[in-house]
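1. got a predicted model here, sequence first, then my questions.
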Amino acid sequence: MLMQSENSRTQFAIAILAIVAIIVHVTLRFGISAPESWLVVPLWVALVLGGIPLVWDLLIKLLHGEFGSDLLAGISIVTAAWLGEYLAGVLVVLMLSGGQTLESYAVRSASSVLEALSKRMPSVAHRKVGTQVDDVPLTEIGIGDDLIVFPHEVCPIDGTVTDGHGTMDESYLTGEPYMMSKAPGSTVLSGAINGEAALTIRADKLAGDSRYAQIMAVMQSSQQHRPRIRRLGDQLGAIYTPVAVSLAAAAWLISGDPIRFLAVLVVATPCPLLIAIPVAIIGSISLAAKRAIVIRDPTVLEKLDGCRTAIFDKTGTLTYGQPELIGSFVADGLDDHEVLSLVSSVERYSKHPLAEAVIRAGEQQGVASAQATQIVEKPGQGLFGTVAGKAVRITNRKTLLAEQPQLRESLPPPSAGLECVVLVGDVYAATYQFRDAPRREGASFIDHLGPMHKINRVMLLSGDRESEVRYLADQVGVTEIYADKSPEQKVEIVRQETKLADTLFVGDGINDAPALMAATVGIAFGQNSDVTTEAAGAVILDSSLQKVDELMHISRRMRRIALQSAVGGMGLSVIAMFVAAAGYLPPVAGAITQEVIDVLAVVNALRVAVNPGLLSDYESKPPAAGADTPASG
């Protein structure tokens, strides 16, 4: 980033030098009628101080095998100096340096979202040592340090609550639009906004390893990654450059005038390829970010519109990821409301998808909730907590039976949907059964993929039981399903499908990461998993199918405008090249003509960053009759 910044400043300085030299030259010629020997001095200064560094950089690229379209500009600068057409040479210097400066400006403009993230994060934390609280830089916070997060402050680091009860707004990071309750044992994320109560947390990660820092890294990589479509511009330039040089040489040979050689090269300088395509890509990244879509890999913008097979994970993609409690089986001798009260009191401190369903059920049934303490959520073992002196554990059937196989006869038959089992005081208390509702727009979205986006096949790929997967598929209109699949089986299916056609995979769980990487384009919902978002090419922060549709339209729009700018600019340049070859466009006039062409191409490319308004082209409609709908969301 530092080298890019220094190079940007250098290019800007060369562009300013070229402008000043041209102004001084014109003033000396027409303003004060200076001697002829004075007229070339400012132009020579610009060529020596600005032209030589630019040509040197192009030579370095050439030695490294980077035969790009900007080589024409270097040849033009050298030829202009050799033929004594100093003004034309300085105009080419201005075109090349000014174009690179414009690209750097576009990068900075597209980085506004990243800058907003950076400014939002606190630079200091309130470290507590005994009874003393001191403000220290984030870089000095170590793992295990105790920190105070005051009301309405942004949490500075990932950690665990050790003292205090309150809530935090994590929607900026997770996309979930609700406040998360916090108690001793609860995890907190850097970047979350604290609620009304002060919390004491223990730092679990260094600032550079925190969730917020990882999201920053994702945003930075999305802007630094050189996309394949830019290489397409270089490939076009590799064809365009020898054609231009050949035409210039032919004009020289036929006319016997080397000035025509220079005139053709000057007007052929391919700034539409050098600038317009990157500007279109960067503008699309910015547009996507404003719509809560983070482009990690800009090649997504090139590839997405060409995908012909769409593969969806089930939970959280074609469903809301908000299961509803549809059945409860309480052990004999226990009160249903009392058990639900204990469970909902503990679930308030969990991020598990079933937690919200339990809490909503408790609120709907009017059960009282109590303060929970000693909250622990161990991967694979479930959620532990203490409520009113009673130890409560919430886990799954498989884990429970592995530990206490004698309880097999006490459990109800497995349901087609999701379930959890509850133990109070290490004694089986209840089984809760859930069903995740299809997204309201799911059927409409699936229906429109074929006619509007040329998706030939739509598949549902899940690790859930076939009965649950089939139920969802019937609701949203998917006929091709794969159920009971492990992550390894998922990735193999995606690999096989990708051999047949470009694939789009949409998922939101950690076990989706390998499939996201195996697909041509991987899209992740939410920021709930570091692994998933690292594997995906794009991340939908505001989890909805409409955002997927918007991204598909952004991709199509970017390709269309980028090709318009590049091919249109090259076409105008070719016309001007023939005019110059015929002797009707001298070098200076050719340089001015090329500047006009550049402006037209770049202005057209900048259209991608303009908010086009509605980008979705399907209408949401209710799921099929009999489908469940979420109570909220």
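-> Sure, I can see it. This structure is a prediction, so every number in the text was calculated from the model and none was measured.
2. CA only for contacts and neighbour counts going forward, please
-> Noted.
3. mind checking the longest strand of the protein?
-> strand 427-435 (DSSP state E).
4. ok, residues contacting it?
-> 323-331, 334, 339, 354, 357, 407, 411-412, 415, 417-423 (CA atoms under 8 Å, 6 or more residues apart in numbering).
5. so which of the residues you listed belong to strands?
-> Counted as lying in strands by DSSP E, out of the contacts of strand 427-435, are 324-330, 418-423.
6. if we can go back for a sec, just the buried residues of the helix or strand following the longest strand of the chain, please?
-> Moving toward the C-terminus from strand 427-435, the next helix or strand (DSSP states H and E) is helix 442-453. For helix 442-453, the neighbour count (16 or more other CA atoms under 10 Å) marks 442-446, 448-449, 453 as buried.
7. so which bits of stretch 471-481 are buried?
-> Across stretch 471-481, burial judged by 16+ other CA under 10 Å covers 472-473, 475-478, 481.
8. turn the residues you listed into TSV, columns for distance to Met570 and secondary structure.
-> Output for the buried residues of stretch 471-481, formatted as TSV (distance: CA to CA, whole Å; DSSP: H, G, I helix; E, B strand; the rest coil):
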residue	distance to Met570	secondary structure
Leu472	50	helix
Ala473	48	helix
Gln475	50	helix
Val476	46	helix
Gly477	45	coil
Val478	44	coil
Ile481	47	strand
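9. farthest-apart pair in the residues you listed, please.
-> Within the buried residues of stretch 471-481, Gln475 and Ile481 form the most distant pair, 12.8 Å apart (CA to CA).
10. can you give me the helices for the stretch 351-500 of the chain?
-> Counting by DSSP state H, counting those that start in this stretch, the stretch 351-500 of the chain has helices at residues 353-365, 397-403, 442-453, 466-476, 487-500.
11. circling back: ok now the longest strand of the chain, how far from the chain's centre?
-> Between the mean C-alpha location of strand 427-435 and the chain-wide mean there is a distance of 39 Å, by CA atoms, centre = their mean, to the nearest Å.
12. could you check the angle helix 353-365 makes with it?
-> In terms of direction (axes from the mean of the first three to the mean of the last three CA atoms, to 10 degrees), strand 427-435 departs from helix 353-365 by 90 degrees.
13. so for strand 427-435, what gets flagged as buried?
-> For strand 427-435, the neighbour count (16+ other CA under 10 Å) marks 428-435 as buried.
14. the structure to be compared is supplied as follows:
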Amino acid sequence: MLRAVRRLFGKHATILLILMAMAIAAALESSDNQTAAKWLLTIVAVGASVRPLWGMIDAIRHGGYGVNALAIIAIIAAVVQNEYWVAACLALLLVATVSLENYAKQRAAWALNKLTQNTPTKAHLLRGAHQKDVKPADIQPGDKLVVLAGEQVPVDGEILDGSSTLDESILTGNTDPAPRRAGEIVYAGTTNTENKTTVSALRTAADSHYRQNIRSIRAASKSYSPFARLAAKFSIPFSIVALVVAVVAWVVSGDSTRFLMVVSVASPSALLLGAPIAMSAGLSRAVQQGIIPKTAAALEQLAYTRAIAFGGNGTLTDKPLTIRDVQTFGKHTRQNVLQYAAALEAHANHTIASAIVEAAQEPDQSPRKAKQVKETIGQGIAGRLDGKTVLVGSAHFLDTHGISMPESFRPSSLRHTAALVAINDELAGVITLDSHIDPQCAPTLQRLHQLKTGETILLSSAPQANAEAIAQKLAVDQTLAECQTRDKIMAIEKSALHPLVFAGDSASDTPVLTASDIGIALGALSCQTPADSANVLVMEHSFAKLAEAVAIAKQTLRIAFTAVLFGTITSLLLIGVFATGQFHPLQAVALNAIITLLVVLYALRARKSRS
């Protein structure tokens, strides 16, 4: 009980002191001690204004806005006019507004608070046959750890022994159980729900995806969107208008009380609180879904999307690519072509490389290792193996290296995703692959059209026939096939539709994500995803989250705009009404408080889905 009282006084000490002073003043007035009540309320009002006044001055000195100017002017006017109850109520409103703003931002940023509060605090470190409890911060890459059932994974790691099911919802927003077995990756912050497992640490706790998420969300919550900044700027002309109306009402009527009433009812809270609180609430809702905008500006820009582009191979598939066929030339065999290609592709991070490496793997044999490997992102990879020069990539990539095609093969005849393999300047084989379109794609693209996001654009490295078949199946608006990385960048730069979103999921998408207005990295938990180049991270590889991100952005901006518009128009109308002098200043203060509360409560609606 005592702790709760201390916490209450610690957070709201000034509010409680003002309320106590008002209670004492009321008692003094009831005993006909008007002078003492007046001085008590005046001292309290002036004292409560000192800190906000210095804060306002400091903000102006650093290029900010004098957000408390009207409230402080109103308090001074009330004191001068001997309206000491009005002065005390204005001081209470001033301090309560700050507390309400802090409370609203904490409520809006609940997702960050949840992540912070659920940070892993202990780990079981294995040293030989002995187990020692340590802090996650003490763990180094390569350390062996035991994760018991019901415990959080302390750092990102690879399962060495055992299999289990994990709850990854704190990272991905997906509440479905995630089965994990030996050789698979587990992530810090997730919960082991079934069996004891042994894990080898891959990163330190500070470098885990969990801690990176906390840093990204914290930075985003502290940032301001362009709309929030614009609304804050308009608080200055709003305050000037209120002051002009107040002075005119005073001069015309000769009644200084009208000045007090106008500045008391004028509330710039809608301009100052509505937008940032709504954006913060929208960020929290996105994080709950495993979608992490790195800045508030990125979330706002998503709402204005006029075109969405995406790659083909990994972005639209729900299963790994599989080898469809291996066409060989000369004396080369199927396994020979696969092994040479896999020796190079083992150095790459994309879906085609993974499929080739897996297909070439033979039981009880270590994969062969190529030397002098050099990858050209989005085109191909070159290296040496067994003293031979090996190239793996597109027909264009081989052509740039002077590889001529045999008469029996035409690259234009390809109907599926393919990787060409050249050994010692001759085409050795063509590996074609099958992709499995994610069933989420069609309804996701339909939802994007319903959200009025403009055109959908498929930028595929696949052959023309394959890309067109995918585009027709998914009803994509525009298709560009056989795209190299530079072709994708040129298509984005030449597009007349901006802001343009590009969703990618592999290292080859890095320069494309950078070139787009908004880059979205799908599957950000994967090491293949170029998270550093993206503006928005989708933690799991889910194409459906693309539409969810846009929906959240649009709803958040709509709520922010409505909150600002409602509060501003209502305040302007009340300024005109109270300029007539037909009301009491205390009524002006009460309506000011009601407007502020309504704006904050409405802005917090961005935390919840419209449905």
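-> Received, thanks. Values in this document were obtained by computation on a predicted structure and should not be read as measured data.
15. re the thing from before, narrow the contacts of strand 427-435 of the first structure to just the buried residues.
-> Buried subset of the contacts of strand 427-435 of the first structure (neighbour count, 16+ other CA under 10 Å): 323-325, 328, 330-331, 339, 354, 357, 411, 417-423.
16. for the first structure, what's the longest helix?
-> Counting by DSSP state H, the longest helix found in the first structure is helix 545-581.
17. how far off centre is that one?
-> Mean C-alpha position of helix 545-581 of the first structure versus that of the full chain (CA atoms, centre = their mean) differs by 22 Å.
18. if we can go back for a sec, redo the buried residues of helix 442-453 of the first structure as CSV? Include distance to Ala372 of the first structure.
-> Shown next, in CSV, are those (distance: CA to CA, whole Å):
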residue, distance to Ala372 of the first structure
Gly442, 37
Ala443, 41
Ser444, 43
Phe445, 42
Ile446, 43
His448, 47
Leu449, 47
His453, 50
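19. the equivalent of Tyr65 of the second structure over in the first structure - nearest residue in space that isn't next to it in sequence?
-> Under the alignment (TM-score structural alignment), Tyr65 of the second structure pairs with Phe67 in the first structure. Spatially, and ignoring its direct neighbours in sequence, Phe67 of the first structure is nearest to Ala238 (6.5 Å; CA to CA, 6 or more residues apart in numbering).
20. can you verify my assumption that that neighbour contacts Asp70?
-> No - contact between Ala238 of the first structure and Asp70 fails when scored by CA atoms under 8 Å: they sit 9.7 Å apart.
21. mind listing what's buried in the helix or strand where Ala21 of the first structure lies?
-> Ala21 of the first structure belongs to helix 2-26 when assigned by DSSP H and E. Of all the residues in helix 2-26 of the first structure, those buried under the rule 16+ other CA under 10 Å are 8, 10-19, 21-22, 24-25.
22. do the same with stretch 530-550 of the first structure
-> Buried residues in stretch 530-550 of the first structure, defined by neighbour count with 16+ other CA under 10 Å: 532-550.
23. straight-line length of that stretch, end to end?
-> Using CA to CA, to the nearest Å, the end-to-end distance of stretch 530-550 of the first structure comes out at 23 Å.
24. what is the distance between stretch 248-263 of the second structure and the centre of its chain?
-> Chain-centre distance of stretch 248-263 of the second structure: 48 Å, with CA atoms, centre = their mean.
25. ignore the last one, stretch 105-112 of the second structure
-> The chain centre lies 14 Å from the centre of stretch 105-112 of the second structure; the measure is CA atoms, centre = their mean.
26. counterpart of it in the first structure, which residues?
-> Using TM-score structural alignment, stretch 105-112 of the second structure lines up with residues 107-114 of the first structure.
27. cool, stretch 208-225 of the second structure as well?
-> Using TM-score structural alignment, stretch 208-225 of the second structure lines up with residues 210-227 of the first structure.
28. repeat for stretch 599-607 of the second structure
-> Using TM-score structural alignment, stretch 599-607 of the second structure pairs with 601-609 in the first structure.
29. touching that stretch from outside, list them.
-> Here stretch 601-609 of the first structure makes contact (CA under 8 Å, 6+ apart) with 272, 275-277, 279-280, 283-284, 286-287, 557-558, 561-562, 564-566, 568-569.
30. what's the end-to-end length of that stretch?
-> Length of stretch 601-609 of the first structure, first residue to last, CA to CA: 14 Å.
31. residues contacting the nearest residue to Lys38 of the second structure once chain neighbours are set aside?
-> Distance criterion CA to CA, 6+ apart; nearest residue to Lys38 of the second structure, sequence neighbours excluded, is Tyr84 at 6.0 Å. For Tyr84 of the second structure, the contact set (CA under 8 Å, 6+ apart) comprises 38, 41-42, 78.
32. list the ones among those residues that the first structure also has?
-> Retained in the first structure by both residues aligned by TM-score structural alignment, their matches' CA atoms under 8 Å are the following of the contacts of Tyr84 of the second structure: 38, 41-42, 78.
33. would you check the span in the first structure matched by stretch 302-313 of the second structure?
-> Aligned by TM-score structural alignment, stretch 302-313 of the second structure corresponds to residues 304-315 of the first structure.
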